[in-house]
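[1] structure for the following, please:
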Amino acid sequence: MDGLRCAFDPADGSLTPVVIDVEASNGLAFFPDEGVLYVSDSSLSPAEADPPAGRPRGHSIHAYDVIAGRHAKNGRELVEVSPGLPDGFRADAEGNLWSSSLSGIQVFTPSGEKLGENPVPEKVANCAFGGADGTTLYICASTCIYRIHTRARDAVADRLAGSSGRP
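    As a prediction, this is how the structure comes out:
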């Protein structure tokens, strides 16, 4: 399976499989407290198809409880992204997920409810929060990079504020 996600241990250089049940894992993000890992499945299988037993559908974002800071357990499909595929996505400080899709950026609550959509006139591949305060959403599309100002704040902005890194 090409969707395997692993954890790297810098102490001994080992890789430990963490997510093994996603066909084509792509983007990933953490809930702000890092207690939940989100992984997008960008497989091309139709979202309506019935997958083999124990396998999630494509076109979706999955949630995993993070145990002891290194194990992903209790995997579940959180949202189905349509139209298109959830390629890149980000979490904001409230835990909402901002996902790429064929129609633009779709926004979901931590429980999977769709809050809304920011239309973009071309296919979206990825997005990232940035700017001085972490409230600007940069959207990477087919031919352009778009920038929108939001009321949301990047999930890692507070952790990075005191470091030399920027959100």
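[2] hey, let's count contacts and neighbours off CA atoms from now on
    Noted.
[3] so residue 117 sits right up against residue 102, yeah?
    No: counting by C-alpha atoms under 8 Å, residue 117 does not reach residue 102; the two are 11.2 Å apart.
[4] show me the strands in the chain, by range?
    With DSSP state E, the ranges of strands along the chain come out as 5-9, 14-19, 25-30, 36-41, 60-67, 71-80, 89-91, 97-100, 104-108, 114-119, 124-130, 136-141, 145-149.
[5] the third one - contacts with which helices or strands?
    In other words, strand 25-30. Contacts defined by 3 or more C-alpha pairs under 8 Å, 6 or more residues apart in numbering; DSSP states H and E place strand 25-30 against strand 36-41, strand 89-91.
[6] rebuild those strands as JSON lines, extending it with mean neighbour count.
    Listed next are those as JSON lines, based on neighbours: other C-alpha atoms under 10 Å:
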{"stretch": "strand 36-41", "mean neighbour count": "26"}
{"stretch": "strand 89-91", "mean neighbour count": "26"}
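[7] which of those strands sits closest to residue 76?
    Proximity to residue 76 (C-alpha to C-alpha) singles out strand 36-41 among those, at 9.7 Å.
[8] can you pull the contacts of the closest residue to residue 102 other than its chain neighbours?
    Nearest non-adjacent residue to residue 102, counting by C-alpha to C-alpha, 6 or more residues apart in numbering: residue 84, 4.4 Å away. With contacts defined as C-alpha atoms under 8 Å, 6 or more residues apart in numbering, the neighbours of residue 84 are 59, 101-103.
[9] before we compare anything, build this one as well:
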Amino acid sequence: MNKNEYEIHDARFRWLIQANAPLQKIAGDCLWNEGPVYFPAADQLLWSDIPNNRMMRWAPGAGVGVFRANANFSNGNTRDNEGRLVTCEHGRRCISRTEHDGSVVVLASHYQGRRFNSPNDVIVDSRGTIWFSDPDYGIMSDYEGFRAEGEIGGCHVYALEPGASEARCVTDDFVKPNGLAFSPDESLLYIADSGASHVEGGPRHIRVFDVRDGALSNSRVFVSIQNGVPDGFRVDEQGNVWTSAEDGVHCYSPQGELLGKILLPEVVSNLTFGGLNRNRLFVTATSSVYALFMGVRGAAR
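    Sure, this is the predicted structure:
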């Protein structure tokens, strides 16, 4: 990797990157990429191109193609514990799941009888519970969904237990909750608040919660982002947090120390670890997707 493509703020960062690995642009010509998710069984990456209302696919040797057109303005994606695709849809304002036969089912679309705003990012824990954020980005205009009035009266974070008929609200004091990720042992849950994107003086930080028996407690600010706002992020096997930012990807230690940055020419929206050894970082940016081999693996699922 070229020297000017990253910043080292702590010597530990040198052991997390693969210094001689080039930053590769694997896709372009999109409008706003989001929700990267890697499927090891097929060795392929999926992601959402939200304004173009499609989901894209990339695989080594096969290149880029459309995975799903008319994708209901999908945003965040993840795999569940059975290897199925779980998606946040702005268009239908729901969480959906793609079954192994290709059919798509809606898992949750309302809370206490009111429609969600526009589910944004999603993760699944080891028990199969689906955790997702619900800001209002997808109903603010017709660019990433359909303009509409919110029904819930706020932007919250929810958890949907396996077999449950309705999600439960786990925290309701965010301005615009966004990316989520667990620590490797799932004792901590990190949640981004990107409220500064539309609220003057709003939050631009990642908070962290203690997790016990599916409940959150002891909320505190983990890190504040100075370049843009935090969007999507992931945690590696050592517990370091790799988060999106305006100037690239920032890496923080479990104690919240800035270790280094991977600098990119576009605003970064999200990222995920993938590859057959979980040592390849896939980064979705404004119009492109980048890939980079790393010196550390993503946290095991």
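[10] tell me the counterpart of the residue nearest to residue 102 of the first structure in the second structure.
    Applying TM-score structural alignment, one finds that residue 84 of the first structure aligns to residue 228 in the second structure.
[11] state the number of residues packed around whatever residue of the second structure lines up with residue 72 of the first structure.
    Under the alignment (TM-score structural alignment), residue 72 of the first structure maps onto residue 216 of the second structure. Using other C-alpha atoms under 10 Å, residue 216 of the second structure has 16 other residues around it.
[12] you'd agree residue 216 of the second structure is up against residue 169?
    No: judged on C-alpha under 8 Å, residue 216 of the second structure makes no contact with residue 169 at a distance of 10.5 Å.
[13] now residue 5 of the first structure: how far from residue 70 of the first structure?
    12 Å (C-alpha to C-alpha, to the nearest Å).
[14] shared neighbours of the two, anything?
    Here residue 5 of the first structure and residue 70 have residue 18 as joint contacts, going by C-alpha under 8 Å, 6+ apart.
[15] between the two, which has more neighbouring residues?
    The neighbour comparison of residue 5 of the first structure against residue 70 (other C-alpha under 10 Å) goes to residue 5, with 20 against 14.
[16] the more buried one maps to what in the second structure?
    By TM-score structural alignment, residue 5 of the first structure lines up with residue 157.
[17] may I ask which helix or strand encompasses the nearest residue to its match once chain neighbours are set aside?
    Distance criterion C-alpha to C-alpha, 6+ apart; nearest residue to residue 157 of the second structure, sequence neighbours excluded, is residue 133 at 4.4 Å. Assigned by DSSP states H and E, residue 133 of the second structure belongs to strand 130-134.
[18] and the angle from that strand to strand 177-182?
    For strand 130-134 of the second structure against strand 177-182, the angle by axes from the mean of the first three to the mean of the last three C-alpha atoms, to 10 degrees is 160 degrees.
[19] tell me the residues of the first structure aligned with strand 130-134 of the second structure.
    Going by TM-score structural alignment: strand 130-134 of the second structure matches no residues.
[20] ditto for stretch 248-263 of the second structure
    Going by TM-score structural alignment, stretch 248-263 of the second structure lines up with residues 104-119 of the first structure.
[21] for the matching stretch, buried residues please.
    Residues of stretch 104-119 of the first structure classed as buried by neighbour count (16 or more other C-alpha atoms under 10 Å): 104-110, 112, 114, 117.
[22] possible to save the strands of the first structure as CSV with distance to residue 160 of the first structure?
    Output for these, formatted as CSV (distance: least, C-alpha to C-alpha, whole Å):
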stretch, distance to residue 160 of the first structure
strand 5-9, 21
strand 14-19, 25
strand 25-30, 15
strand 36-41, 19
strand 60-67, 21
strand 71-80, 24
strand 89-91, 15
strand 97-100, 19
strand 104-108, 23
strand 114-119, 26
strand 124-130, 11
strand 136-141, 15
strand 145-149, 19
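[23] just those: most buried one?
    strand 97-100 (a mean of 29; mean count of other C-alpha atoms under 10 Å).
[24] mean shift of it relative to the second structure?
    Strand 97-100 of the first structure differs from its equivalent in the second structure by a mean of 0.5 Å after superposition (mean C-alpha distance after the TM-score superposition for the first structure).
[25] from the contact counts, what lies against that strand?
    Counting contacts by 3+ C-alpha pairs under 8 Å, 6+ apart, strand 97-100 of the first structure is packed against strand 89-91, strand 104-108, strand 124-130.
[26] other SSEs contacting the strand holding residue 133 of the second structure?
    Strand 130-134 of the second structure packs on strand 122-124, strand 155-160, strand 177-182, going by 3+ C-alpha pairs under 8 Å, 6+ apart.
[27] one more pass at 10 Å, please.
    Counting contacts by 3 or more C-alpha pairs under 10 Å, 6 or more residues apart in numbering; DSSP states H and E, strand 130-134 of the second structure is packed against strand 74-79, strand 85-89, strand 94-98, strand 122-124, strand 155-160, strand 168-174, strand 177-182, strand 188-193.
[28] for the fourth one, what is the distance to the chain centroid?
    In this case it means strand 122-124 of the second structure. Centroid displacement of strand 122-124 of the second structure relative to its chain, using C-alpha atoms, centre = their mean, to the nearest Å, is 9 Å.
[29] hmm, who's touching that strand?
    The contact list for strand 122-124 of the second structure (C-alpha atoms under 10 Å, 6 or more residues apart in numbering) reads 35, 75-81, 86-88, 95, 129-134, 157-161, 178-182, 232, 301.
[30] try 7 Å this time
    Residues from elsewhere that reach strand 122-124 of the second structure (C-alpha atoms under 7 Å, 6 or more residues apart in numbering): 76-78, 80, 88, 130-133, 180-181.
[31] show me the two of these that sit farthest apart.
    Using C-alpha to C-alpha, the contacts of strand 122-124 of the second structure reach their maximum pairwise distance at 80 and 133, which is 16.3 Å.
[32] many thanks, I have nothing further to ask.
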